[in-house]
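Undergrad: No letters, just coordinates:
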């Protein structure tokens, strides 16, 4: 889960988290389309 990842990396800034969420969303969409 993403929240547990945040707990493991408390040094994340809000900007880093936003970029990580966007990247994860993009990665999910790409994989969903590739493996659908």
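TA: Received it, and whenever you're ready, just let me know what you need. Computed from a predicted structure; not experimentally measured. Numbers count the residues shown, from 1 in each chain.
Undergrad: okay, CA-based contacts and neighbour counts for the rest of this
TA: OK.
Undergrad: which element is residue 27 on?
TA: In the assignment (DSSP states H and E), residue 27 maps to helix 14-35.
Undergrad: chain center to that helix: distance?
TA: Centroid displacement of helix 14-35 relative to its chain, using CA atoms, centre = their mean, to the nearest Å, is 5 Å.
Undergrad: Kindly report the same for stretch 21-36.
TA: 10 Å.
Undergrad: The structure to be compared is supplied as follows:
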């Protein structure tokens, strides 16, 4: 988890985003996994 703060001096707001690891190694490790 990482926090990035930006102060533009124009009020308050909040947001979030999701990320994922789709590196070559991740895909290779999970290539045979089926749901």
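TA: Noted; the coordinates are in hand. Nothing here was measured: the structure is a model prediction, and the numbers come from that model.
Undergrad: Just give the TM-score of the two.
TA: After superposition, the two chains reach a TM-score of 0.26 (TM-score structural alignment, normalised by the length of structure 2), with 16 aligned residues with a CA RMSD of 2.2 Å.
Undergrad: count of neighbours near residue 29 of structure 2?
TA: Applying other CA atoms under 10 Å, we find 9 other residues in the vicinity of residue 29 of structure 2.
Undergrad: typed the wrong thing, it's residue 8 of structure 1
TA: So residue 8 of structure 1, with other CA under 10 Å, has 10 neighbours.
Undergrad: Also residue 30 of structure 2?
TA: 9.
Undergrad: Likewise for residue 24 of structure 2?
TA: The burial count for residue 24 of structure 2: 8, using other CA under 10 Å.
Undergrad: same question, residue 28 of structure 2
TA: Counted with other CA under 10 Å, residue 28 of structure 2 comes out at 10.
Undergrad: What is the helix holding residue 27 of structure 1 packed up against?
TA: For helix 14-35 of structure 1, there is no helix or strand it packs on, judged by 3 or more CA pairs under 8 Å, 6 or more residues apart in numbering; DSSP states H and E.
Undergrad: where's residue 27 of structure 2, which helix or strand?
TA: Using DSSP H and E, residue 27 of structure 2 falls in helix 24-30.
Undergrad: can you tell me the helix or strand for residue 7 of structure 1?
TA: helix 2-8.
Undergrad: Centre of the chain to that helix, how far?
TA: Worked out by CA atoms, centre = their mean, helix 2-8 of structure 1 lies 10 Å from the chain centre.
Undergrad: Then stretch 6-22 of structure 1?
TA: For stretch 6-22 of structure 1 - counting by CA atoms, centre = their mean - the centre lies 8 Å from the chain centre.
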